[in-house]
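Sequence and predicted structure below; questions after.
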Amino acid sequence: MNARARAERIGQVWEQLCGDVPYGSLIAGQVRRGEGDAVTILDPASGDQLLHYPDAGAQLARDAAQAAERARHSWYRDISAVQRGRVMWQAAQQVRACIEELAELEALSAGKPIRDTRVEATKVAEMFEYYAGWCDKLYGEVIPVPTSHLNYTQRVPHGVVAQVTPWNAPVFTGGWQIAPALAAGNTVVIKPSELTPLSTVALGCLLQKAGVPEGAVNVLAGLGGTTGAAMFAAPEVQLAVFVGSPETGRVIARAAADRLIPCILELGGKSANVVFEDADLAKAAGGAAAGIYAAAGQSCVAGSRLLIQKSVYEDVLARLADKAGGLRMGPPETPETQVGPLNGAAQQRRVLDYIDRARQAGARVVCGGQAESPGYFVQPTVIADVRNDWEIAQDEIFGPVVVAMPFEDEQEAVRLANQTRFGLAGAVWTGRVERAHRIAGQIEAGTVWINGYKTIGVMSPFGGFKESGYGRSSGREALMEYTRARSVWTETSDDPTMAFGY
């Protein structure tokens, strides 16, 4: 399938999900064309032009925030929590009914293998099912205060939430953020990456078909500097959420601080995959391959640093190189494809530049390391004998590249694992249960796997330490992020004492 055929198929799937409307933004229940300059999307699998759409622009961003403000009452105050849960459940079923269409739209427009996008679209349905059950369980507490008052707390929504999601998993991260926000009673304005907006707009259309009120979920297709900036500046917005790079995360955090509103940041990672000599080395090599080469390494939790005990260092490298060489690269719509293209030319150049500089510094390229064409492909790559202070071991590359380093003992493994400014995830491979839990307890990361990698479930909290961000975007903890505590005091005495002072 060439770029023209992919573009035609994208148009057909878009019409099935969103109706006979041009590519644009979902605002107050209607898909509207943007008002700014044209944004061109290139086909990652060929490098040719795929489609274009107009940037939403500042006015549409303000319209979206106002629509979300108007929808707040109908979503939170005018219906019960039980009713809200039923709508969330119907949203999940609507997504389930359209998993194939969502997966195909994501694969063709974002360049991800369809075997991956099917899983991610299914997880979106799971998110809405999980949070549907939480809608009527956001309990407060009764506080045993030392006065004659009945004091209790309530969990109340922030109101309008502004969210930005990245290009590497747009429909997945879109559902990951929208579902808990809605369950808590908020309304949403979300801006996916300008490179991959279509699947999130389609998701918004499906939510409306399920009964989510018009304006409760608004999706902006546009650029960060125009549309995104106007969205975060809207006075209706009371919570800022960003998933992406630390550099942009700092910009979002400053914008939120200027407005004195809270912020949730899920940022990058440089996760350590630690393999001890007593591990099942075949499983460890397979887990290391899946941890870095899935999504062509374009994942914030990718296991991009492989720490191997010296006695099995070469053995694990050989096993991993064998796994990497056997992976099937190809176009995203082909079911057999395991590793698809990178998102664009700039990302491909970035990855190849890191590989070249590591080679020049003396690293050993065990396998891969080359581009493949047409499109923006990079071979699954293993780079050995890297020092932990090199840029390739410290920077998030966002490509199918793993760097390997040997270690002597537990102390050195933990030191190397934690010598990074990131703290999103990590893993430990060992046959000793006491070592597994001991090392997992010392890794400075928000998620740690033992004898596995990259398992994520909506019921478990997800987020980072250090420069990987703050706040949590799944599990019960996400509902705490998307709500605020209100304290209510009720006097119960017939003859209350009037308090003075603070």
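Received it, and whenever you're ready, just let me know what you need.

make it CA atoms for all contacts and neighbour counts henceforth
OK.

and residue 312, that's in a helix?
Yes. Checked against DSSP: H, G, I helix; E, B strand; the rest coil, residue 312 lies within a helix.

Isn't it up against residue 279?
No. Contact between residue 312 and residue 279 fails when scored by C-alpha atoms under 8 Å: they sit 9.7 Å apart.

So residue 190: helix, strand or coil?
strand.

So it is in contact with residue 164, correct?
Yes. Between residue 190 and residue 164 there is a contact under C-alpha under 8 Å: 5.8 Å.

what about the two, which has more around it?
residue 190 (30 against 26; other C-alpha atoms under 10 Å).

Tell me how many other residues surround the closest residue to the more buried one other than its chain neighbours.
Nearest residue to residue 190 in three dimensions, chain neighbours excluded: residue 163, at 4.5 Å (C-alpha to C-alpha, 6 or more residues apart in numbering). Neighbour count for residue 163, taken as other C-alpha under 10 Å: 27.

adding another structure so you can compare the two:
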Amino acid sequence: MSKNAENLLAAFQHFFPNAKAIGSYVGGELIEGAGEAIQLFDAATGEESLSYKDGGAAVVEQAAAAAERAQKQWWALTHAARGRVMFEIAREIRKEAENIARLESLGSGKPIRDCRGEAAKVAEMFEYYGGWADKFYGEVIPVPTSHLNYTRREPAGTVLQITPWNAPVFTCGWQVAPAIAMGNAVLLKPSELTPTSSIIIGMLCERAGAPRGLVNVLAGLGLTVAQSAIAHKAVKKVVFVGSPATGARIAEAAAKRVLPCVLELGGKSANIIFGDADLKRAALTAQAAIFAGAGQSCVAGSRLLVQRNVYDEFVSMVAAGAKKIKVGDPLDDKTEVGPINNRRQYEHVMSMIDKGVAAGATLASGSQERSIAGYFVSPTVLAGVTNEMEVAREEIFGPVVAAIPFDTEDEAIAIANDTDFGLAGAVWTTDVGRSHRVAAQVNAGTFWVNGYKTINVASPFGGYGLSGYGRSSGVEALYEYTQTKSVWVETAKEPPTAFGYL
């Protein structure tokens, strides 16, 4: 067993002392799969780590039954009681935050300092939605009849949530918290590459007082576990975070059962820098926008649009800073950028750098040389890019930014919108009017002015176009996890009838 495998298993056993392997967390129990072996790898070395068995259709059947039982118990509680349990979940997460962060870093290859921040944010998510549990309610509608007409916000029932490998614990909390706040049960299917931290969140929900089976975590492959879950009659809604191609397949499968979906997909976001901006602050933020998390973020500022009169100066600033960023061991507190999560993605990122250079872009920072050990990619700035190049159109999902020049405001907006994606964007300028004009005209679900990548659970998040549909946070997420029932109560002493016989 490799060192990473030993460390990962030990971190997992902090929560499950008797565990010999990773499994699905179903109905309050850790269940080992019976399918094919899934091999995990240490992203920092490329060596084999733990392996575990695919859960398959059998684990979905168990989880669905557990979820239906738990959802009835959960919905039978008062709204305030559910809110109190959610605050207890947050307390459990905060209490275990360092252990969760270590497990996340070992399992995903993310820097430990990032993982600590994400564990804290997950606790905040349960607190935020715990506060909403008894404050989201229906309305009384003044209909033009003698009826009392009111609406009820009711849970969907059991919700399937499919989350990615780039931010496992963050997206787990991002989806689970609003779903259970509204009275739903959850089948959570994390990426087969990063199942461990999500399993822990499921367990901590029950430790805090949620019914056994309210949050079930399915460890396994998309082709077996996810497909079986989408087809299961217990599932009433599907939420997916990941690539557009996979999202389209999931939406197609869900449509066969007329299941509603929320899809949070990819991005190719434009970070627009005008010549009058605070260039130093913009350069620092531009680095964080693309290089944090090794660029494995759907909202990464992967297209850097810079006004031509400051283009050379600004790109040089960003490239010089990129060369100073500490890339290395995820468990080192000083590491700022860790490895790419898996070899397939690493090869994609490196091939995109090669394509960019072949198309005429120049390496202002970074390298085309492959990592000797692990899946490390140096923070890379591609200069001289045009928006027609593949590196400007396809999501790279790595620490690679394409710097594109522009001349006018109209041109910047046109380039920003010349993409199939619409997840995020930003503008840097001291011209207040311009900042609002650009924010209004760029097609993106989230947009920042003189900043980038500020995300909070209280603010709605989602995309336009190929970046998906539906919203995964803020009050708007509560509408996604409920359905509206209209109730009509006749109040007249002698209401009229259209016809009828006695």
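Ah, there it is. Just so it is clear, the structure is predicted and the values come from calculations on it, not from any experiment.

Quick check: buried residues in stretch 240-259 of structure 1?
Across stretch 240-259 of structure 1, burial judged by 16 or more other C-alpha atoms under 10 Å covers 240-246, 249-250, 252-253, 255-256, 259.

outside of it, which residues touch it?
161-166, 173, 232-233, 239, 261-268, 467-469 (C-alpha atoms under 8 Å, 6 or more residues apart in numbering).

quick check: that stretch aligns to which part of structure 2?
Using TM-score structural alignment, stretch 240-259 of structure 1 corresponds to residues 238-257 of structure 2.

and that stretch, how far out from the chain's middle?
15 Å (C-alpha atoms, centre = their mean, to the nearest Å).

Would you mind measuring the gap between the ends of it?
11 Å (C-alpha to C-alpha, to the nearest Å).

so stretch 162-177 of structure 1 corresponds to what in structure 2?
Using TM-score structural alignment, the residues of structure 2 aligned to stretch 162-177 of structure 1 are 160-175.

what helix or strand is the residue nearest the centre of structure 2 on?
Central residue of structure 2 (C-alpha atoms, centre = their mean): residue 171, 4.1 Å from the mean position. For residue 171 of structure 2, the element it lies in under DSSP states H and E is helix 168-181.

For that helix, give me the average deviation versus structure 1.
Here the mean offset of helix 168-181 of structure 2 against structure 1 after fitting is 0.3 Å, by mean C-alpha distance after the TM-score superposition for structure 1.

So which residues lie in contact with that helix, not counting its own?
Contact partners of helix 168-181 of structure 2, identified using C-alpha under 8 Å, 6+ apart, comprise 82-83, 86, 104, 108, 118-119, 121-123, 125-126, 129-130, 132-133, 159, 161, 163-164, 185-186, 188, 190-191, 194-195, 197-198, 201, 214-215, 457, 472-473, 477-478, 481.

Residue 199 of structure 2 corresponds to which position in structure 1?
Under TM-score structural alignment, residue 199 of structure 2 pairs with residue 201 in structure 1.

from memory its match sits against residue 26, does it?
Yes. Using C-alpha under 8 Å, residue 201 of structure 1 is in contact with residue 26, at 6.2 Å.

Common neighbours of the two, please.
219-220.

any idea where the strands of the stretch 151-300 of structure 2 begin and end?
Under the criterion DSSP state E, counting those that start in this stretch, the stretch 151-300 of structure 2 contains strands at 158-162, 185-189, 215-217, 235-241, 261-264, 270-273.

what's the most buried one of the ones you listed?
Across the strands of the stretch 151-300 of structure 2, the average number of neighbours (mean count of other C-alpha atoms under 10 Å) peaks for strand 215-217, which reaches a mean of 33.

how big is the offset of it relative to structure 1?
Counting by mean C-alpha distance after the TM-score superposition for structure 1, strand 215-217 of structure 2 comes out at 0.2 Å.
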